[in-house]
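I'd like to go over a predicted model; first the sequence, then the structure.
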Amino acid sequence: MKAASSRAGAIIAAGRRHSVGVRRDGTVIAAGRPGAPECSVGEWRDVVAVAAGNVHTATNTGRSHTVALRADGTATAIGWNGDGQCDVAGWRGIATIAAGWRRTLAAVVDGTVQAAGRTGEGACEVGRWREITAVAAGDWHSVGLRADGTVVAAGVDSRGQCDVAGWRRVRGVAAGYLHTIAVTDDGQVLATGEARFGLAEATLWRDIVLVDAGSRHVLGVDSRGRVRAAGDNSRGQCDVSSWRDVVAVAAGSEHSLGLRADGTVLSAGRDADGRCSVERWQLGNGNDA
């Protein structure tokens, strides 16, 4: 089984109240609240990856943004821009992107990192990072994967979500509300942060090729295309055990997405605003890269 991967990264993304995906022709499709700015992606072209600004579900949250990486290494963004998180038009040479709460990150091909958005919690203090190949954005913290398989983090560390200094041989990272997870070269899962979000269970998984983190849950895909989930399942976002032939997953605030090898998309969890209305999507996948 080949995990979905490319120079760019994610073909699907799940946010606070929307879902987004990249079609085979480089156009983008979104599902969510009609008229929501973060879903206004219909005019985007030549896109190779997307990211959705995520935040834990609460009465005072809801607005979000969507970011796209184009084939030429530039980025574009749309949606909530209260802290300048969509101000990415000048970025160049981008390799991978990530979006969190009020924040956008990008790993540049030279190993440096770009950040746009809210600075108050320190999650945008990534200017000194070097040799970074991938980034992840949680609510109040940012994570970077170095070329040597080590990991660095910045931002709020209230639950130990930034305690990644000892991690080694990492091939992928993901950041959620108050937690960080990673998958190693030998298929094991590393996790730190709020224990209630399924971290202990996730570290028992084996033969994992990629992971993602939602607000209060985590997802993993094994080498046979089966999906694992742990953490909060109050909205059914962890009901993924029947999924097969999956090459990528995306964990949102209260829903989960899975991309199958044939380009179809699966969903589980809360479908408010139509965020899970993805059954007719036909997307690119890792085998297209």
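Thanks, I have it. Residues are numbered from 1 along each chain as shown.

use CA for all of it now, contacts and neighbours both
Will do.

Neighbours of residue 77, how many?
Neighbourhood size, residue 77 [other Cα atoms under 10 Å]: 25.

With adjacent residues omitted, what lies nearest to it?
Of all residues not flanking residue 77 in the chain, residue 67 sits nearest, at 4.2 Å (Cα to Cα, 6 or more residues apart in numbering).

ok, now which ones touch that neighbour?
If a contact means Cα atoms under 8 Å, 6 or more residues apart in numbering, then residue 67 has 50-53, 75-78, 86, 97-99, 104 as its contacts.

Okay, helices next: where are they in this structure?
199-202 (DSSP state H).

ok, now how distant is residue 159 from residue 201?
Remark: distance between residue 159 and residue 201 (Cα to Cα, to the nearest Å) = 17 Å.

Among these two, which residue is more densely surrounded?
When neighbours are counted by other Cα under 10 Å, residue 159 and residue 201 differ, and residue 201 comes out ahead with 16 against 13.

That one against residue 228, yeah?
No. Counting by Cα atoms under 8 Å, residue 201 does not reach residue 228; the two are 9.9 Å apart.

what comes up buried for stretch 266-282?
Along stretch 266-282, these residues count as buried under the neighbour rule (16 or more other Cα atoms under 10 Å): 266-271, 274-278, 281-282.

how deep is the nearest residue to residue 267 once chain neighbours are set aside tucked in, by neighbour count?
Ranked by Cα to Cα, 6+ apart and with sequence neighbours excluded, the top spatial neighbour of residue 267 is residue 257, at 4.5 Å. For residue 257, the count of nearby residues is 27 (other Cα under 10 Å).

try this one side by side with the last:
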Amino acid sequence: MDGSVLTAGALGAEELRTTEWSGIVAVAAGNVHTARNTGRSHTVGLRKDGTVLATGWNNAGQCDVHDWSDVVSIAAGWRRTLAVLADGSARATGRRNEGANAVEDWSELVAVAAGDWHSVGLRGDGTVLAVGSTRRGQCEVAGWRDVSAIAAGYLHTAALITDGRVVAVGDRSVGVLDVPAWRDVTALSAGSRHTVAVVAGGRVLAAGDNSHGQCDVDQWRDVVAVAAGSAHTLGLCSDGTVLAAGSDDDDDDGQCTTTGWQLAPAQ
């Protein structure tokens, strides 16, 4: 990995202006309510020195991360950016209306996830914290144990348990919580209204809204990581190529135009 960032989407969109970035070890893309995201998204990059870069829509201060340091993990949601610091604490910037930035008292964190209106934190002991809007029960995670990874969507939260199962809470209207039968899961991601997982052997599972084809991943193979957006899904294969499914027509900004990408294969 050379620390540069590849992007796909609407030409000229500010959230794609990452060509000058270097030394990046992780990226996060802010989510949106609908498939259309031009001018309504932001991109965050974590540098190897623990500082953070951001570009794109900044109406709520979600890109105000220039003074952050000692960061080890990042997440981006709708109008919000989260970070885990080296001491296990959390930082947040952006929209405050729903209380999703109230993470100042969190400690012993190893990861965070940002939904549209809620924030989720994973602690080193496998327990989970959540703040923000919980009108569909998306913050009801207090009883979760042995969690190894978390993901947050529009109105739902999902978690990977150490035994390979997946649990989820929140809005049930589009089937996004239909994950109890999943087994041997190794990686997890949540889009606005869908949940995606990699299982041992490299196959991919998906549940939830498929109105844009974002859940059409059953033929994918040799996948090691997934990322779910508003209405699309990306998969990183073991050879470094990237698969895409979902919204990608002229009105939806080309976010699935990943043909030709060659990333460093995951170790």
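Yep, that arrived. Since the model is a prediction, treat every value here as computed from it, not as a measurement.

What about the corresponding residue of structure 1 for residue 237 of structure 2, how many residues nearby?
When structure 1 is aligned by TM-score structural alignment, residue 237 of structure 2 is paired with residue 260. Residue 260 of structure 1 has 23 neighbours, counted by other Cα under 10 Å.

What residues does residue 260 of structure 1 make contact with?
244-248, 266, 285.

ok, for it, nearest residue in space, not its chain neighbours?
residue 246 (4.2 Å).

Translate that neighbour into the numbering of structure 2.
Match for residue 246 of structure 1 (TM-score structural alignment): residue 223.

how near is that match to residue 197 of structure 2?
Distance of residue 223 of structure 2 to residue 197 of structure 2, computed by Cα to Cα: 10 Å.

who's more crowded, the two?
It is residue 197, of residue 223 of structure 2 and residue 197, that has more neighbours when counted by other Cα under 10 Å, with 30 against 26.

so who does that one touch?
185-189, 204-206, 226.

mind checking what it lines up with in structure 1?
So, by TM-score structural alignment, residue 197 of structure 2 is matched to residue 220.

Nearest residue to its match in space, please, no chain neighbours.
Distances taken as Cα to Cα, 6+ apart place residue 211 nearest to residue 220 of structure 1, at 4.3 Å, with adjacent residues excluded.

where's the one you found relative to residue 183 of structure 1, distance?
Counting by Cα to Cα - residue 211 of structure 1 and residue 183 of structure 1 are separated by 7 Å.

Need the overlap of contacts for those two.
172-173.

Hmm, residue 127 and residue 109 of structure 2 touching each other?
No. Contact criterion Cα under 8 Å: residue 109 of structure 2 and residue 127 do not qualify, at 9.5 Å.

Between those two, point out the one with more neighbours.
Ranked by neighbour count (other Cα under 10 Å), residue 109 of structure 2 and residue 127 place residue 109 first, with 24 against 17.

related to what we said a few turns ago, how near is the match of residue 246 of structure 1 to residue 5 of structure 2?
20 Å.

swap in residue 86 of structure 2?
From residue 86 of structure 2 to residue 5 of structure 2 the distance is 23 Å (Cα to Cα).

higher neighbour count, those two?
residue 5 (20 against 16).

who's in contact with that one?
18-19, 21-22, 24.

Among those, which ones are in strands?
residue 24 (DSSP state E).

Could you identify which of the contacts of residue 5 of structure 2 has the most neighbours?
Going by other Cα under 10 Å, residue 24 tops the contacts of residue 5 of structure 2 with 21 neighbours.

aligned partner of it in structure 1?
Counting by TM-score structural alignment, the partner of residue 24 of structure 2 is residue 47.

list the contacts for the nearest residue to that match once chain neighbours are set aside?
Excluding the flanking residues, the one nearest residue 47 of structure 1 by Cα to Cα, 6+ apart is residue 70, at 4.2 Å. Neighbouring residues of residue 70 of structure 1 by Cα under 8 Å, 6+ apart: 45-49, 76.

So residue 89 of structure 1 is in contact with residue 75, correct?
Yes. Between residue 89 of structure 1 and residue 75 there is a contact at 6.1 Å, judged by Cα under 8 Å.

higher neighbour count, the two?
residue 75 (25 against 10).

quick one: that one from residue 98 of structure 1, how far?
As judged by Cα to Cα, residue 75 of structure 1 and residue 98 of structure 1 stand 11 Å apart.
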